[in-house]
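> Based on what follows, work out the 3D shape:
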Amino acid sequence: MSEFYSTRVTSTGGRQGHVQSEDGILDLHIAPPAGLGGPGGKTNPEQMFAGGFAACFGNAVIHTARAQKFPVKDKDVDVVATVGIGPNGSGGFGLSVALETTITGLEQAQAEALVDAAEKTCPYSNAVRGNIDVAYTVKTR
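Below you'll find the model as predicted:
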């Protein structure tokens, strides 16, 4: 695969540590959330994954809308990602993901078709397919 872009991020100290990108733009102390027995008060890997997936999927919707000539502007697309973590039944852990996409200016059937097409375009969706079940919901306004 030829790449349009790549980045490099270093994590030190695991879930109670620090992450920093090679350019220094991402520079965060992380901690387990209180819900996992940690101190909370800092971001965590699930929040970062949720933010990345939401932004990437939103852009896939926008890209697909333009390709299909739908009159959708960037600000017309909101994606809320919910990411959960729990035991996977084989001694490890797994993630659950739900993406709720809201699109302004389209009929429900159009919005659903757009999200279905975007799911095939989004790099995050392509990366997790077959590994993480993602629940997709679509709303219009």
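
> C-alpha only now, for contacts and for neighbours.
Noted.

> Could you report the neighbour count for Val61?
Burial measure for Val61: 28 neighbouring residues, criterion other C-alpha atoms under 10 Å.

> where do the helices sit along the chain?
Listed in chain order, the helices of the chain (DSSP state H) span 45-67, 108-121, 123-128.

> Buried residues, the last one. List them.
Of the residues in helix 123-128, those with enough neighbours to count as buried (16 or more other C-alpha atoms under 10 Å) are Tyr124, Ser125.

> and it, what does it pack onto?
The contact analysis (3 or more C-alpha pairs under 8 Å, 6 or more residues apart in numbering; DSSP states H and E) places helix 123-128 against helix 45-67, helix 108-121.

> Switch those over to JSON lines; also include distance to Ala31.
Shown next, in JSON lines, are those (distance: least, C-alpha to C-alpha, whole Å):
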{"stretch": "helix 45-67", "distance to Ala31": "9"}
{"stretch": "helix 108-121", "distance to Ala31": "31"}
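
> Grab the most central residue of the protein for me.
With distances taken as C-alpha atoms, centre = their mean, the residue of the chain nearest its centroid is Phe53 (1.2 Å).

> Surely that one and Ala127 touch.
No - the criterion here is C-alpha atoms under 8 Å, and Phe53 misses it with Ala127 at 10.5 Å.

> how about the helices of the chain, which one is nearest Ala98?
Nearest of these to Ala98, taken as C-alpha to C-alpha: helix 45-67 at 9.3 Å.

> Taking helix 108-121 as reference, get the angle to the closest one.
Helix 45-67 runs at 110 degrees relative to helix 108-121, counting by axes from the mean of the first three to the mean of the last three C-alpha atoms, to 10 degrees.

> to compare against the first, here's another:
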Amino acid sequence: MDSTKKTLYTADATAVGGRSGHVRSATGIIDLDMSVPEGLGGKKGATNPEELFAAGYSSCFQQALLVIAQRAGDRLDPGTEVKCSVTLFQEGEGYGLSAVLDVDLKAFDRDKTIQMVREAHKICPYSVGTRGNMEVELKVQGETVPVQAKENAGVAEGK
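Below you'll find the model as predicted:
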């Protein structure tokens, strides 16, 4: 283990029954029925792994934006939004995920927003954890942010 690596938090959850089962976090805050997405024949009123992933990624990415803003001496508008779309796809016999993050910082111009989004993508734990493993597209108010290959592939900086 790298001597600079420090565990900050560990979350625990248990699933029973796969996509047609139930998931519960150790804290009990998450206690949800699971289903195949409704559009794929699943039941209404249940969530799915992709929806949970999208919720987690959007929240985590927004926190990374808050950190980037704070480091620069800025504050984010309270109405700032990060929307995350997670797509489940099949490729041959396997399945995969891709994500699109669409950011609206409200109070900053486009160039500043793009810079902040790129910086957040470097430090967000979801971005770091998925880097090189799944395609992640960054957008600002619906417009794609060009991402250099090195920003979206390989291991996290410093590893």
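
> picking that back up, what's the closest of the helices and strands packed on helix 123-128 of the first structure to Gly13 of the first structure?
Gly13 of the first structure sits nearest to helix 45-67 of all these, at 12.5 Å, using C-alpha to C-alpha.

> The closest one vs the second structure, average distance?
Following superposition, helix 45-67 of the first structure is found to deviate from the second structure by 0.5 Å on average (mean C-alpha distance after the TM-score superposition for the first structure).

> closest one to Val9 of the first structure among the helices of the first structure?
Minimum separation from Val9 of the first structure across those (C-alpha to C-alpha) falls at helix 45-67, 12.5 Å.

> For that closest one, list every residue counted as buried.
Within helix 45-67 of the first structure, the residues scored as buried using 16+ other C-alpha under 10 Å are 45-47, 49-51, 53-65.

> show me what contacts the nearest residue to Val77 of the first structure once chain neighbours are set aside?
Nearest residue to Val77 of the first structure, sequence neighbours excluded (C-alpha to C-alpha, 6 or more residues apart in numbering): Ile103, at 4.8 Å. Neighbouring residues of Ile103 of the first structure by C-alpha atoms under 8 Å, 6 or more residues apart in numbering: Val72, Asp76, Val77, Asp78, Ala111, Val138, Lys139, Thr140, Arg141.

> Same check for the residues you listed, but in the second structure.
Mapping these onto the second structure (both residues aligned by TM-score structural alignment, their matches' C-alpha atoms under 8 Å) leaves Val72, Asp76, Val77, Asp78, Ala111 still in contact.

> Quick check: the gap between the equivalent of the last one over in the second structure and Asp33 of the second structure.
Residue correspondence to the second structure (TM-score structural alignment): Ala111 of the first structure is matched to Thr113. Taken as C-alpha to C-alpha, to the nearest Å, the spacing of Thr113 of the second structure relative to Asp33 of the second structure amounts to 37 Å.

> With Glu119 of the second structure instead?
Distance, Glu119 of the second structure to Asp33 of the second structure, by C-alpha to C-alpha: 36 Å.

> for Lys83 of the second structure, same thing?
Per C-alpha to C-alpha, Lys83 of the second structure is found 23 Å from Asp33 of the second structure.

> And for Lys122 of the second structure?
Using C-alpha to C-alpha, Lys122 of the second structure is found at 33 Å from Asp33 of the second structure.

> Show the buried residues in the contacts of Ile103 of the first structure.
Val72, Asp76, Val77, Asp78, Ala111, Val138, Lys139, Thr140.

> Surely the second one is in contact with Leu106?
No - under the contact definition of C-alpha under 8 Å, Asp76 of the first structure does not touch Leu106, with a separation of 9.7 Å.

> Can you tell me the closest non-neighbouring residue to the residue nearest to the centre of the first structure?
Tyr124 (6.0 Å).

> The alignment partner in the second structure of Ala31 of the first structure: what's it in contact with?
Applying TM-score structural alignment, one finds that Ala31 of the first structure aligns to Ser35 in the second structure. Contacts of Ser35 of the second structure were listed using C-alpha under 8 Å, 6+ apart, and they are Arg19, Ser20, Gly21, Gly42, Lys43, Ala46, Thr47, Asn48.
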